[in-house]
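**Student:** with the input below, show me the fold.
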Amino acid sequence: MTTTARTYTVKLVDAQGLSTAQRSAAELRFRMALDFALGGPEYVLPALQTCLLVRALNEDQPPESTPEAEQQVIALWEKAEADAIMAAFKPLGKEMGDARFVIRS
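**Tutor:** A predicted model of the protein is given here:
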């Protein structure tokens, strides 16, 4: 049986009041939801990097002038990220304030 190495890491930061187990579980739920939404762990970093590049290239442009394909790239990432955040935090049953996930290669 072959196992696939993770192509990225996730760290939950600024999450006050969580135990180590809760933090680890939230990070796992976030990773699993991103992997699912984007087609696997090997696609997460490329999707994030592409979204950031498209945003940077269009930051001085009005939103309506961004080409449709580029808007779709941004929308894909934003939906995947929002769903992953919901999957990670909802089981905790409380407001997470400034908590956020940091993704690194």
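**Student:** going forward, measure contacts between C-alpha atoms and count neighbours the same way
**Tutor:** Will do.
**Student:** how about the most centrally placed residue in the chain: what's its closest non-neighbour residue?
**Tutor:** In the chain, the residue lying closest to the centroid (C-alpha atoms, centre = their mean) is residue 81, at 3.8 Å. Computed as C-alpha to C-alpha, 6 or more residues apart in numbering, the closest residue to residue 81 that is not its neighbour in sequence is residue 34, at 6.6 Å.
**Student:** for residue 99, list the residues it contacts.
**Tutor:** Counting by C-alpha atoms under 8 Å, 6 or more residues apart in numbering, residue 99 touches 12-16.
**Student:** please give me the structure for this one as well, since I'd like to look at both together:
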Amino acid sequence: MAVLDATYTVALCDHPGLTQAERTAAEVRFAVALEHQFGGPDDIATTLHTIDALERVEPEDVSAHDLVALQHWVRALGIARLAGYRGLAPRDGSRFEVRLG
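**Tutor:** Down below sits the predicted model:
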């Protein structure tokens, strides 16, 4: 797992056959694209906290603000995945994991 900032980490999982340099480069591309969508690591951490909290809330209790944050997160993850996987051979089951630091 590559530590990209103290507030969160990114790991490319289940993508065998990569050198450590290739894996790290993909994780950095992903993180840079994600930060570009959010403005910085603290904004990503705040969103991760929101997403985590939403997992424990009943659907009818989700606010409009939280729904917008969730939609932004999903859209930003898609953009970051495209950047992260650029130049890599496709692998079924491969994924990027983003976790609070």
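**Student:** TM-score of the superposed pair?
**Tutor:** Here the superposed chains carry a TM-score of 0.80, computed using TM-score structural alignment, normalised by the length of the second structure; 96 aligned residues with a C-alpha RMSD of 2.0 Å.
**Student:** that older thread, so which strand or helix has the residue nearest to the centre of the first structure?
**Tutor:** Using DSSP states H and E, residue 81 of the first structure sits within helix 68-89.
**Student:** residue with max distance from the center of the second structure?
**Tutor:** Outermost in the second structure, C-alpha atoms, centre = their mean: residue 60 at 25.8 Å.
**Student:** pull the contacting residues for that residue.
**Tutor:** Counted by C-alpha under 8 Å, 6+ apart, residue 60 of the second structure has zero contacts.
**Student:** burial count for residue 10 of the second structure?
**Tutor:** By other C-alpha atoms under 10 Å, the residues close to residue 10 of the second structure number 22.
**Student:** equivalent analysis for residue 55 of the first structure, please.
**Tutor:** Residue 55 of the first structure has 17 nearby residues by other C-alpha under 10 Å.
**Student:** can you tell me the closest non-neighbouring residue to it?
**Tutor:** Computed as C-alpha to C-alpha, 6+ apart, the closest residue to residue 55 of the first structure that is not its neighbour in sequence is residue 74, at 7.5 Å.
**Student:** the one you found -> the second structure?
**Tutor:** Counting by TM-score structural alignment, residue 74 of the first structure corresponds to residue 70 in the second structure.
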